[in-house]
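Asks: just to be clear, the model below is a prediction. Sequence and coordinates:
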Amino acid sequence: MIFYKQNLTDDKLLDLYKKILKPRLIEEKMLILIRQGKVSKWFSGIGQEAISVGVTAALDDFEYILPMHRNLGVFTTRKIPLHRLFSQWQGKAGGFTKGRDRSFHFGTQKYNIIGMISHLGPQLGIADGIALADKLKKNKKITAVFTGEGATSEGDFHEALNIAAVWQLPVMFIIENNGYGLSTPTNEQYYCENLADKGIGYGIESYIIDGNNILEVYNKITLLKQQMMENPHPVLLEFKTFRLRGHEEASGTKYVPEELMKQWITRDPVDNYKTFLVKEGILSEEYDAELREQIKLEIDQNLNLANTEAEIVPSYSEELDDVYKPFQYEEINPGSSTENIRFIDAVSAGLKQSMERHDNLIIMGQDIAEYGGAFKITEGFVDLFGKDRVRNTPICESAVVSAGMGLSINGYKAIIEMQFADFVSTGFNPIVNLLAKSHYRWGEKADVVVRMPCGGGTQAGPFHSQTNEAWFTKTPGLKVVYPAFPYDAKGLLNTSINDPNPVLFFEHKQLYRSVYQDVPADYYTIPLGKAALIKEGKAVTIIAFGAPVHWAIETLVNNPEISADLIDLRTLQPLDTEAIFESVRKTGKAIIYQEDTLFGGIASDIAALIMEECFEYLDAPVKRVASLDSPIPFTKALEDQFLPKGRFEKALLELIEY
């Protein structure tokens, strides 16, 4: 291994040694603790330290780094107090996740480190969003994101590279190619000779670097950083290295050929760098021994602090309170001026006025810029706000959602338009595993609204007509809004944008141009979690949202003798249970009307809640009316049969007569 000092001073060379030595000695201590049963799991980075340390040392502390679970050197080089790391690994409150997540699954804004989730891929899209924010701020910052050779097979890797290339984002995509994805060797993971070659297809500058040579890592990153500061663009860096321990300690390394292991042991990044420094007269054996004793003492002292920290005492209230970031709703009442507009116009007006109100609000989606989106909701927005804030995206929902999270981390608000709600399935992972869990896991908001044009009645078939709110009402950490009227759509959208938590905002396509209402011209807000009582009666409670609200109104107009409370939920998560219970206790009968398929829909949970909380008030079983438990079909006759509109009146009359 050849080390080139270039113009580095002896002090800098020695500083890099101290930085690479510390994570190695911590790891050696962790291996002892694992054998003693004092730590439950450990993902070793022994043999790969030069990458973590070299990259982090070359960047400024105010630049974001997104490491993985073998990048202890990132955390130590950023000088995170060791007792906090030990507390994190032991599941203590002094860590970063209050015992809710393990190892390196955390982030910290104080140190500009954004940790991973186990699904790996979304990490890369987050880096895109962070870098986009920096590019918009023109602050010449760089974002570095780590991944392994295994994760380069994930779609998120390709989506993130494509977005970074198209938008020319200052992201360093760092691949630690350590030979194995758990036990699967690289020749069973990809066919190209080098992973760096994948950058060619995206028009991205790419390099292969010796990941065990800390000076090669540090000098190359330093040079690239300067270039990227002056001319923002992404780079793809493949670091050739090796994992000298198992995927995690329980895995072992029996799957590694003995000769290969011996070969890489001779390339140990710590031992080789030490030998170089000793030969150069920069480091003596005596000083090296002194350094090691100092670091070991620091480790033991901080480990003792973590060990003496009390175990976490579970609290129902604290667990539930941390699912969402606290949001202080600001009620803004409109002026007297109104316009009779369509549902679609109300959504567009809310977006426009929110863009005017929040200069850090970015809208992203397919065809939303000059074209104005599939439904023309953002038509004219580019002229008003520019293409920096109204951004066409490639067809890559997963990385776009993750980029929205990155924008949120770096001080922006993000709105993502799914061209159709059906397409959210390709962005499902970052919504339910990243956005939904971030505040609960490590206290980081996800200031992202995902707009969801949804619903049937337009004969658009199985891939453009679903109403899939139940995919998300089940997931703690998400808010789900589903208005039925233009007035509510505008006010609830404004509030959703103000809310720092992730919101799925459903917009029924059939209502876009068919429903008109007098809507205030000014900006205003409506609180989430408050249902609307559309009609009042005594005989039955009808609970609905979206298009079924209008279908229920039509049924009641056709049956004026029915005295019913009609509740428009408007928000599904949080759910206004008190409005439901108050009405059911009055009427004694309840029917829930949803467009989604019956089994597993939110109507099932509402029915269960009513049975649990209002059983003694009920005069009949709770009734659910929903679409058939099949995919939604294309032909009108089949779609009409699928949708519940033709079955509701009969069910309602039967319930009243019960």
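Replies: Yes, it's here.

Asks: could you use CA atoms for every contact and neighbour count after this?
Replies: Fine.

Asks: I341 in helix, strand or coil?
Replies: Of the three states, I341 takes strand under DSSP: H, G, I helix; E, B strand; the rest coil.

Asks: same thing with I363?
Replies: Secondary structure for I363, judged by three-state DSSP, is strand.

Asks: ok, second structure coming up, stack it against the first:
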Amino acid sequence: MYFERAHISDEELLTFYRKLLYPRLVEEKMLLLLRQGKVTKWFSGIGQEAIAVGATLALDADEWILPLHRNLGVFTTRQMSLQQLFHQWQGSPLGFSKGRERSFHFGSRQHHICGMISHLGPQLSIADGIALAHQLRQENKVSLAFTGEGGTSEGEFHEALNVAAVWGLPVIFLIENNGYGLSTPVEEQYRCEQLVQRATGYGMRGMRINGNNLLEVYHAVKEAKQHALHEQQPVLIEAMTFRMRGHEEASGTKYVPAALLEEWAQQDPVRHFEGFLQYLHLLDEQTTRQIRETIRQDIEHDIHEALIAPAPAVTIGDELLDIYAPAIPVEPPPAATTVHEKRFINAISEALHQAMERYPNLVLMGQDIAEYGGAFKITEGLSAKFGKDRVRNTPLCESAIIGAALGLSIMGYKSMVEMQFGDFVTCGFNQIVNNLAKIHYRWGQNADVVLRLPAGAGVGAGPFHSQSNEAWFTHVPGLKVVYPSTPADAKGLLLAAFADPNPVLYFEHKALYRSISGPVPEDWYTIEIGKARQVQSGDDISIITYGSGVLWAMEYAQQHPERSLYILDLRTLQPLDYTAIKTAVEATGKVLILHEDTLTGGLGGEIAAWIAEHCFALLDAPVMRCAGLDTPVPFAAELEKNFLAKTRMHQCIQQLANY
């Protein structure tokens, strides 16, 4: 193995050696502790240390790295405490994720490391967002994301590379090609001769290197960084290596030919670099033994201290407290503010303008939202006023764009992603429910991201442009879900979503855009997320609803003055305003839960269950639900009308009234 030292000093070479050796010796200790039952799982990176260590050494300490679970060398080279790392591996509350994650599924802002999720691909898109933030600040910094050869088959790999190339982002994508994805060999994973060939297809530079050669990795990443910054382009590096142990220790390596293991054992990165330093007379056998013994003693000390440290007690309060980052207090409109009559769509557009003015760090992203103004013209004029850096057209890469939004949040930016239609959010589902929602609970990093989702039926758009899919997300801890029904709430809740440091899904009903108007305060104001609105009081029946259901309930009340209806507009679907729900139950003793979404699995079922559990003594009749049919939303007008819950409202109210 040939080593090119270039301008690296003798002292630096010895430092590189210690950085390379340290994770190897930690691993050897961890494998022993695994057999002793003191840790329960381990993903070994033995034989691959040169990639993690070399790449980390090549970057500045404040450049973000997004590693995988075989990159111990990233964490140790960034000088993370071994004691706390060991707590992490034990699942102790003293670990970096307070026992909420295992292995390396965590991050640390202090060390500029972003924690992975098991789905692997999504972190590549987060690196895009971090690189975008550097670019917007005009900083000479890159981000670096690891993936494996198996991860290159995921859709997010292709989306992330495409977005980085189209936007010209200074990001390095580093593939650790270690021969197997668990037990699947590379010939069953891809058909191109080399994964680096994919760089050409995305219009970026590609490099293929020996991942077991520490200095080759170091120089390659240095060169990639220089290219990324000078050309403002991403770089793809394929580092060839081999996984000498199982995907994780329990899986073993029986599926690997013995000759292949032996061949790669001869390429051991630690042994070869050690030999190189001995060739330079920087190491001899005695010095090597002394360095190894010193490191082993340090490891033994840190592990011992970690093993005897008492763990704090687990409390429900602490767990619930960390789901969300602290919210910003509500800002009501100034007393002297002017109020204008505005359409629903104009209230949303006004909120976007005011948010862009208040938050210089707010970036809007979405398909066709710049010059074209979006599919519904809500963002029209924003690009001309605030510039294309902050109002960005995106490729058709919903998942990668949501991931990039999270990357922006890590860098202190706010972002909004507009789904052209709420139905298309399925393409970004993983990023939302596994990254945005969980990241604050996992390692204290908030996701300051707003997703705008034009939703709902009634406009003849058919099965793929008409869904009410809000219930999918109300089940996920860590997300906030709002669904306004009036122009004033549309503006106030959207501004509250931008003020909130947590991920907020903002559902806006397409049929309301130009069909309703109402008074809207001109100045900035926010409406509390999690606070319902009493639309009107009544004595006979309480209708608990949101979105289009509010308009249906109000219309029905006007048409049937003989019924005294209490109408509650939830406005926020996660978290729910249970106090307001209980008050609505108390008012009449008869409850109808109304929503446009399909019946089975809809939010109405959760609310009905809560009422039955907590308000049973207040009820004079069973809780009823009126919802969309359990079918896709049909296109034809009569079929769509039949689908909507509005057509069955009268029957449900009559049934409740007669109970």
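Replies: Noted; the coordinates are in hand. Not measured: the values here are computed from a predicted model.

Asks: can you report how many residues lie near Y371 of the first structure?
Replies: Using other C-alpha atoms under 10 Å, Y371 of the first structure has 17 neighbouring residues.

Asks: which residue packs closest to it, ignoring adjacent ones?
Replies: Setting aside the residues directly before and after it, Y371 of the first structure is nearest to E379 in space (C-alpha to C-alpha, 6 or more residues apart in numbering), at 6.4 Å.

Asks: which residues touch the one you found?
Replies: I368, A369, E370, Y371, G372, G373 (C-alpha atoms under 8 Å, 6 or more residues apart in numbering).

Asks: three-state assignment of it?
Replies: Going by three-state DSSP, the secondary structure assigned to E379 of the first structure is coil.

Asks: then F242 of the first structure?
Replies: Taking three-state DSSP as the rule, one finds F242 of the first structure in the coil state.

Asks: A strand includes K586 of the first structure, no?
Replies: No - counting by three-state DSSP, K586 of the first structure falls outside a strand, being helix.

Asks: and it, how far is that from Y617 of the first structure?
Replies: If you measure K586 of the first structure against Y617 of the first structure using C-alpha to C-alpha, to the nearest Å, the figure is 8 Å.

Asks: and K387 of the first structure, by the same measure?
Replies: Distance of K387 of the first structure to Y617 of the first structure, computed by C-alpha to C-alpha: 56 Å.

Asks: just G199 of the first structure next, same as before
Replies: Separation of G199 of the first structure from Y617 of the first structure (C-alpha to C-alpha) stands at 65 Å.

Asks: cool, G91 of the first structure as well?
Replies: Remark: distance between G91 of the first structure and Y617 of the first structure (C-alpha to C-alpha) = 46 Å.

Asks: more crowded one of the two?
Replies: Taking other C-alpha under 10 Å, G91 of the first structure and Y617 do not tie; G91 has more neighbours (23 against 16).

Asks: most distant residue from the middle of the first structure?
Replies: Note on the first structure: the largest C-alpha distance from the chain mean falls to E561, namely 49.4 Å (C-alpha atoms, centre = their mean).

Asks: V270 of the first structure matches what in the second structure?
Replies: Here V270 of the first structure is matched to V270 in the second structure, going by TM-score structural alignment.

Asks: what mean distance separates the host helix or strand of that match from the matching residues in the first structure?
Replies: In this structure, V270 of the second structure sits in helix 269-279 according to DSSP states H and E. Aligned to the first structure and superposed, helix 269-279 of the second structure gives a mean residue distance of 0.6 Å (mean C-alpha distance after the TM-score superposition for the first structure).

Asks: that helix: how far from the chain's middle?
Replies: Centroid displacement of helix 269-279 of the second structure relative to its chain, using C-alpha atoms, centre = their mean, to the nearest Å, is 41 Å.

Asks: buried set for whichever helix or strand comes after that helix?
Replies: Later in the chain than helix 269-279 of the second structure, the nearest helix or strand by DSSP H and E is helix 285-308. Going by neighbour count (16 or more other C-alpha atoms under 10 Å), the buried part of helix 285-308 of the second structure is I291, I295, R296, I299, D302, I303, A306.

Asks: those: which two are farthest apart?
Replies: Farthest pair in the buried residues of helix 285-308 of the second structure (C-alpha to C-alpha) is I291 and A306. Separation: 22.8 Å.

Asks: after the helix ranked longest in the second structure, next one along is what?
Replies: Identified as the longest helix of the second structure according to DSSP state H is helix 10-35. Using DSSP H and E, the next helix or strand after helix 10-35 of the second structure towards the C-terminus is helix 49-58.

Asks: now find how far off-centre that following helix is within its chain.
Replies: On C-alpha atoms, centre = their mean, the centre of helix 49-58 of the second structure falls 26 Å from that of its chain.
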